[in-house]
Structure formats: C-alpha cells, structure tokens
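> After the sequence you'll find the predicted model.
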Amino acid sequence: MGGVKAVILVGGPSKGTRFRPLSLDDVPKLLFPIAGKPMIYHHIEACSRVKGITEIILLGFFPENQLSAFIEQSQKELNVPIRYINEVKVLGTAGGLSRYREQILQGNPDYLFVLHSDICCAFPLEDLLNFHIKHKRICTIMGTRIQKEYANQYGCLIRDENTAELIHYAEKPETFVSDMINCGVYCISPSFFDIMAKTTKDLQESLQNVTLDSYPEITKKGFEQGRLRLEQDIFVPLAGTNSIVVYPYVGFWRQIKNAGSPVYCQELYLSHYAKTKPELLAKGDNIIGNVVIHPTATVDPTAKIGPDVYIGPNVKVGKGVRIFHSIILDETEIKGHACILYSIIGWRSEIGFWARIEGVPNYTPFLYSQDKRKGITIIGAGAQANGEIIVSNCIVMPHKQLDRNYCNEIIL
C-alpha cells in the first residue's frame, strides 16, 4: 500500500491546572477553538493536504465518545480517513507509539508524520517530508530558532549545519545549550520503530546497572510504569549517532499550554489565514483586521470587532460593543457598549452593559509565564458580569456572578 500516514499525539484529560477554567467544561482541550477551528483541526487539515496521505491517527487516552463526532465530521469535510487509538493507560509520547506499532504500521506506509497536539504553526509537512527523504535518516525533527533567553524552556537541539545531523538533544536544560528548539513535529521512517525498541531495551538494561545520574533526563520509575518519552528517552541517546537530522523551520510557532495561550496562537493563525485563506475572514465596515465570525452569531452593525477576534456559534453582540484580541465562545451574550480586550469569554456567559473585561498581554514565546501582572483574562463557562464593572487580568471560575470591580484575582 505504501504512502504516508500521520500520528497526532493528543494525550488525555490533564491532571494539571494550566488550562483551567476552560478545561472545566465538557470540551476536551484539543477541541478548544482557535481561529474558529478546534485546536487539533489545524494539524489534521495540514496532514490532509500532503500528497499520498492514507490515514491520520489520533493517539491518546481521551474517552472515545468525546472525539467521535469531531472525527466523523472532519473525515467528511477533509476526505481523509481518521482513526482514534484509545490508549489503555498513560504510556508517554513514545510508549503509545511502541504499544500500538502494528496498528500504526498497517498498510506498510513509506513514511509517517508524528505531531504533538499542543502546538501552533504553519505545518510545512510537504517540505519536511522532502527533507527527510533527501537525508535518508530514520527520523527528522522540525526545529526553529527563538530568542536565546527563552530557549531553555523547551527541548534544545544542536545541529551540524553542514550535514543537518542532530548532535545533541537537551530537554529544558538548566543552562543555555542552543537557540534552536524542538517544534514537536517529526517525520519518521518505519525503521524508527525498530530503533526505538532497541533503544528502550538498551536503556532498561543500563538502568539496572548504573545510577540515574548517568541519565539525568530519564526516570527509572517511568520505565517501570511502562511510560516512554519520545524526547528524553529516545532522542537523547540517539543524538550524535547519525540517526536523526533537523529540518530548520522558519515561520510562526507557539506551544499551547495555559488557558491564555489560545489568544496569542489565534493571532498567528489569523495572520496566516490572511495570506492563505482570506475567504475565511469576516468583512464589513465594523470589522478591523483579521476576524472570524460564526454564521449563526448576531453582531450589531454598530459594534467594532477586531483585530484578532473569534466570535463563536449563537453569540449575541450588542450595540456599541468593542472587542479585540479575544475569543468569544458559543451562546455568550455581550450587551451594549461592553468592551472586551485580550480575553476569553466562556461558553454561555453574559457580559453586562458598559462592562469592561480586559487582559494584560504578555508577548513572549514562553506562554505560561509566572508574571502574575500580565495575562489574558479568562471568564469560565456560564459566568455573568454585571453592567458597568471592570474585570482586569483575572481568572474567573465557571458560573460565577461578578458584581464589582476585580483586578489581578482568581475568582473561585
């Protein structure tokens, strides 16, 4: 059969808190809308455009019923087979690939893409595939350069500029290693599964005989629980063995970690739409810059919308409303003359007359900064803000009633 497959690592319900309060609703993080489409849709749509693609596999441990409707709809829209492999337990980014090797390699694909779901970029998959074929290694990592001061928050790559070989890999190093980071997008040959199995076996034997100080990135506990991480457990020992090359990507890239990051990622996608899919953007005298408005939303012609705004299904926007750099989710009502800036307004919420909801933007690559003075304001699902109040740089839990001014608070 041959051809190309894609595996998107979607993970599962998080035990952490970084995507709260948005993760407290019934919508899985990977289906959260960014620029009018579910987060994972951007990956799938890019994969569907690759010549010779035979199947897209979502690999993770979300309950299958949470994804089935989205998968069915996307298959029809993009005319590409999509399958969900439901992990029986948390196996890690490489553990799932190893466990379901036979299912993934059904049909004997010539090449496979592996993508993390929590990233935002242009996904130049055709170029990545051509680079992988040209260099004839078992794995190609897509890397990009960012500001030096943020690099150690990611997986850092040292690349031979002549051969493109990965010489050294360090996951979130304590000191500066390189300003080229791992984008979380890979192209692999089927033989990578054999190398991954051998590397795993070698590491398991090594961990029986050496202290963990020899492999600081690797945890023995993880191995004992059957978890295997692609970056730390596989790439670290394979670096410098002439097995992996790095494709230098030049373009926008962000990681989607905390609840505010969709606003920044949306701006990047909307700017990309303006160049590649301008038909998706709203037009009108009241529209400024790049905006997506769902056809079922009602927006008063006196409202000013944009730039960088998404207005979801069945949203109502009243007279004189001002919205920019924000996401307004389904069935929310923004009443007359309210102002929404750098915010996400959750599903079925209500913002009163003349209310002002605003965040304090923090434009850095490391989107889950500890700077509490800056951040997107997040209003949880079903919350209500009274008229004429100001909510600035706050996180609001679902179904809260806001009846006074708030600033720099978490409203439980």
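The structure has been received and is ready for your questions.

> rest of the way, CA atoms for contacts and neighbours
Will do.

> and Lys220, how many residues sit next to it?
When counting by other Cα atoms under 10 Å, one arrives at 15 neighbours for Lys220.

> now the one 10 residues further on
As a burial measure, the neighbour count of Leu230 was computed by other Cα under 10 Å and equals 16.

> What of Thr163?
11.

> State the distance from it to Tyr247.
The gap separating Thr163 from Tyr247 is 11 Å, by Cα to Cα, to the nearest Å.

> ditto for Gly3
21 Å.

> Between these two, tell me which one has more neighbours.
Between Gly3 and Tyr247, Tyr247 has the larger neighbour count (other Cα under 10 Å), namely 24 against 15.

> List the contacts of the closest residue to the more buried one other than its chain neighbours.
Leaving aside its sequence neighbours, Tyr247 sits nearest to Met142 (Cα to Cα, 6 or more residues apart in numbering; 4.8 Å). Contacts here follow Cα atoms under 8 Å, 6 or more residues apart in numbering; on that basis Met142 touches 128, 182-186, 246-249.

> another one to put next to it:
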Amino acid sequence: MYPSKFKALILVGGFGTRLRPLTLTKPKPLVEFANRPIVEHQIEALVKAGVTDIVLAVNYRPEVMAKAMHDYESRYNVKIHFSVETEPLGTAGPIALARDVLLADATPFFVLNSDVICEFPFSDLAAFHTAHGGEGTIMVTKVDDPTKYGVVVTKGGSSVIDRFVEKPQIFVGDRINAGIYIFNPSVIDRIQPRPTSIEREIFPAMASESQLHCMDLEGIWMDVGQPKDYLLGTSLYLQALADRDYALAQAAVTSSAASSATSPTPVPSPSPVASSPYRHSRTASQAKPPRLVKIAGPPLCRLPFVKGNVLIDPSASIGEGCKIGPDVIIGPGVVIGDGVRIVSSVIMEAATIKDHAFVKRSIVGWHSTVGQWARLDGTAVLGDDVHVVEEVYVNGAIILPHKEVKACVLSPQIIM
C-alpha cells in the first residue's frame, strides 16, 4: 500500500521566454490554460492525489506568484512553499534546495514541469512506484516522431530504464520523458544545490544502477510552453473533455438499460451521444466501451452557433450570427460582436472581438481588441492590451503589450 500523503515540487522556472508576449504580463504558471492558470490544473490534481505540501521552485517574479498561491492554499487546503533561486539551478538543483520540506518525512515526493498538461494520474503513479520498489519513476508518453526527442529505452520489455538516446536516427523506441516524476527521498543525496540537469546527470546515474523505472502515461500530453504547442494542447484538452463527456454519457445509458431490465417501471434512456457533433468519429456499432478520461474541466458548450469542441466562460457575451469552433476557448468577460468567426484560437479575459472579425489559430491576450473586419491567422499572439484596428490582417505576428496595430502584417514578425 502506498502512502496516503505526499509532497510535491513544481519546477516553475524562469522567464517563460518561449511563451512571450503573454509572459511579459504574467509568470508562465499563471497564464491561463482553459480559463484557469496552468499551475492551478497541477495543484488541483496533486491535492486530489493526497499531496499536502507543494514547493514551487521560482526564480522570476516570486512576489506575483505568492499572491496567487495564497488563494490556492485556502481553496485547496494545501501548504505551498516557495524555493526562490538566486541563480537558475536547472531541473535538479531545485530539488536539493527544497530538501528541508521534501525530507520532512520518509514518503516519496512528486516532481513535475510547470508547463505540462495531461490527465495527471498521480495516484496511479504512486501505486506503480511503490510496487516496483526502485528509487524513482518517470512518466513516459508515446510520440509519432521520436527523432525529435530523447527516447527512453527499457531493459527487456520491463519498466526498468536501461538508457536514454537523444534524437535517435534509427528506431530504438517511441517513448519520451513526460516531465512528471516520483522519487524516494534518497534521491536528494544524489543532487547538489547547484545548476544541475536531472535529465542529463541524475537520470543516467540512476539508470546505470537499475534504480529508475518508467510508467506509460495514457491520454493527452502536451508541453504548452510556446504558442503553437499551447494551441495544440488546447485542441487536445478540449477533445479529452469531449471524450470524458461521451464516456460518462455512455455509462449513463448502460446504467439506465440495466435499471430498466430489473425494474417494472421503464427508465427512459438519454438521447444517443454517438450522433453528437462533438463525436463525429463514433459509430453506433462501436463495441469497446470508451476509456473514462480522468481530466478535470467544465462541460463543453453546446449551442447552435458552436461547431466542435468549444469552451465558453458564462460571463462572455456572444453577438448574433457568429460561428465559433472547433477548438476554441473564450475567457471571462470577453465580448464577441456580430458575425464573428473564430477557429482554433484562445480569447483571453476581457478581450473584445468586434463585428465580422475572423480569428484563426491565434491567441488574443487580456484586454485586447480585434477591430471590425480584421483578420488574425498563422499563430498570431496579441499580448495584454493590444489593439488591432478595423480591416487589418495580422499573419503570425507576436505583438508585445500595449501596442496598436494600424497596418497589415503579412508575414510573421515581432512587433515591439
């Protein structure tokens, strides 16, 4: 039986340069993903798995982080500690720096990167780790093209990691490090409080002693630390919500059918979910029950102007004749004018999209405005309080906060 209480360390890191211009306004963990800060998804999942103490390893704007974390402490009934780095310590050094908290008892602790989005199966990971008895376990996820990553190779089909192969040009495997770990406290003896890479220095040493195992991560996984991956992660997350809703509805249908078989009073079944526009790929003859997706999030929006998987905050205002989706998230207080088309995009809090604008594969930052008949495309990213005037086309531009765009931007560039 694995312990019922754990600790965790989240590698919050530095400046979030890959996600600029959004991180010029907020530290990356506080940038919203699906209308909640990225780090809140992680904190919520950790607390559900029995984590009572969370260490945030921070070296950028800790005072901003502290204010938000105070709210999370009371909301989730968890103690949040700050480990402030005077210099960047890499991915292993912060573990040694937080030793006083992590070594307060003899229980294992989780470590995770701050920009990972997945189902966060921490309880399953803890049980797997306890069962094999090794010093550490990393979660791995399968990728289509392993030549772009460091690949995890195991011994003889077991969970024991043999070695890591960086960007292999011949096939050695298709599983990569997912950025989520659990360790026994003894791992801290391997790490000094100096700049250290857990992937390049600590993991190979543990693997050489057969003390490092891996566990497959089911479901979605994405590092959302840069705009194109943030948008792809949004699409995957919304599909996971749709899969979850579909599986729950199918379970309800099955339960109702079973109840009808034993009850003299017929119980009406819900309308078939397979015909829903959110589940084009499902067929009525599908025999295998869907996997219950363990992901948190509100139900998807199902309104006449919505196409595909869309999440809209209840406080947003949507005009007449709009078409929104697929793969769109609209944040709190957003105002959408009449005749607007939005596809594969994220519209953040208090932004305004005026009449007949078209937004595709883009991120519209907080308090920004897209003018009438304007068009965004090509992974354009508007920072905080950016204003695109009417009838302007913006293609792939990164626009820093508090700017006004008065002319078309025809090719990707940074507007400062």
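Yes, it's here. This one's a predicted model, so the numbers in the text were calculated from it and none came from an experiment.

> that older thread, redo the contacts of Met142 of structure 1 as a markdown table? Include distance to Pro307 of structure 1.
Shown next, in a markdown table, are those (distance: Cα to Cα, whole Å):
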| residue | distance to Pro307 of structure 1 |
| --- | --- |
| Leu128 | 32 |
| Asn182 | 30 |
| Cys183 | 27 |
| Gly184 | 29 |
| Val185 | 29 |
| Tyr186 | 33 |
| Val246 | 35 |
| Tyr247 | 33 |
| Pro248 | 30 |
| Tyr249 | 27 |
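
> Now for these: which two are most distant?
The most widely separated members of the contacts of Met142 of structure 1, counting by Cα to Cα, are Leu128 and Asn182 (13.6 Å).

> neighbours of Asp105 of structure 2, just the number please.
A count of neighbours around Asp105 of structure 2, defined by other Cα under 10 Å, yields 11.

> What's the residue nearest to Tyr247 of structure 1 aligned with over in structure 2?
Here Met142 of structure 1 is matched to Met139 in structure 2, going by TM-score structural alignment.

> where does that match sit relative to Ile161 of structure 2, distance-wise?
11 Å.

> Give the residues shared as contacts by the two.
When contacts are counted by Cα under 8 Å, 6+ apart, Met139 of structure 2 and Ile161 have Cys214 as shared neighbours.

> In three-state terms, label whatever residue of structure 1 lines up with Glu349 of structure 2 for me.
When structure 1 is aligned by TM-score structural alignment, the residue opposite Glu349 of structure 2 is Asp330. Reducing the assignment at Asp330 of structure 1 to three states with DSSP: H, G, I helix; E, B strand; the rest coil gives coil.

> quick check, the residue nearest to Tyr247 of structure 1 in a helix?
No. Assessed with three-state DSSP, Met142 of structure 1 is strand; it does not lie in a helix.

> For it, give its distance to Gly95 of structure 1.
Counting by Cα to Cα - Met142 of structure 1 and Gly95 of structure 1 are separated by 21 Å.

> Just give me the neighbour total for Val90 of structure 1.
Counted with other Cα under 10 Å, residues neighbouring Val90 of structure 1 total 16.

> What does it correspond to in structure 2?
In structure 2, Val90 of structure 1 lines up with Pro88, judged by TM-score structural alignment.

> Can you give me every residue that contacts that match?
Taking Cα under 8 Å, 6+ apart as the definition, contacts of Pro88 of structure 2 comprise 13-14, 59, 195.

> what does Lys172 of structure 1 give?
Under the criterion of Cα under 8 Å, 6+ apart, the contact list for Lys172 of structure 1 reads 151-156.

> Would you mind checking those for buried ones?
Among the contacts of Lys172 of structure 1, those that count as buried by neighbour count (16 or more other Cα atoms under 10 Å) are 151-152, 154-156.

> re earlier: which of the contacts of Pro88 of structure 2 are buried, as a ChimeraX select command?
Only the buried members of these enter the following ChimeraX selection, criterion being 16+ other Cα under 10 Å:
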select :13,14,59
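
> Point out the ones among the contacts of Pro88 of structure 2 that are inside strands.
Gly13 (DSSP state E).

> Closest to Val47 of structure 2 out of the contacts of Pro88 of structure 2?
When the contacts of Pro88 of structure 2 are ranked by distance to Val47 of structure 2 (Cα to Cα), Gly13 comes first, at 21.2 Å.

> what's the closest non-adjacent residue to the counterpart of that closest one in structure 1?
Under the alignment defined by TM-score structural alignment, Gly13 of structure 2 corresponds to Gly11 in structure 1. For Gly11 of structure 1, the nearest residue in space outside its immediate sequence neighbours is Gly60; the separation is 4.4 Å by Cα to Cα, 6+ apart.

> From Leu31 of structure 1, how far out is that neighbour?
According to Cα to Cα, Gly60 of structure 1 and Leu31 of structure 1 sit 13 Å apart.

> Settle it for me: which of these two has more neighbours?
Comparing Gly60 of structure 1 with Leu31 by neighbour count (other Cα under 10 Å), the higher total belongs to Gly60, at 24 against 15.

> To which residue of structure 2 is the more buried one aligned?
The criterion is TM-score structural alignment: under it, Gly60 of structure 1 has Val58 as its aligned partner in structure 2.

> what residues are up against its match?
The neighbourhood of Val58 of structure 2, defined by Cα under 8 Å, 6+ apart, consists of 11-14, 82-85.

> switch to 6 Å and redo it
Listed by Cα atoms under 6 Å, 6 or more residues apart in numbering, the contact partners of Val58 of structure 2 are 12-13, 84.

> Could you do Ile161 of structure 2 as well?
Remark: with contacts taken as Cα under 6 Å, 6+ apart, Ile161 of structure 2 is in contact with 153-154, 207, 212-213.

> need the residues you listed in a markdown table with neighbour count, can you?
Formatted as a markdown table, the entries for the contacts of Ile161 of structure 2 read as follows, by neighbours: other Cα atoms under 10 Å:
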| residue | neighbour count |
| --- | --- |
| Val153 | 21 |
| Thr154 | 21 |
| Ala207 | 19 |
| Leu212 | 26 |
| His213 | 27 |
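
> and the two most separated of the residues you listed?
With distance counted by Cα to Cα, no two of those lie farther apart than Val153 and Leu212, which are 11.3 Å apart.
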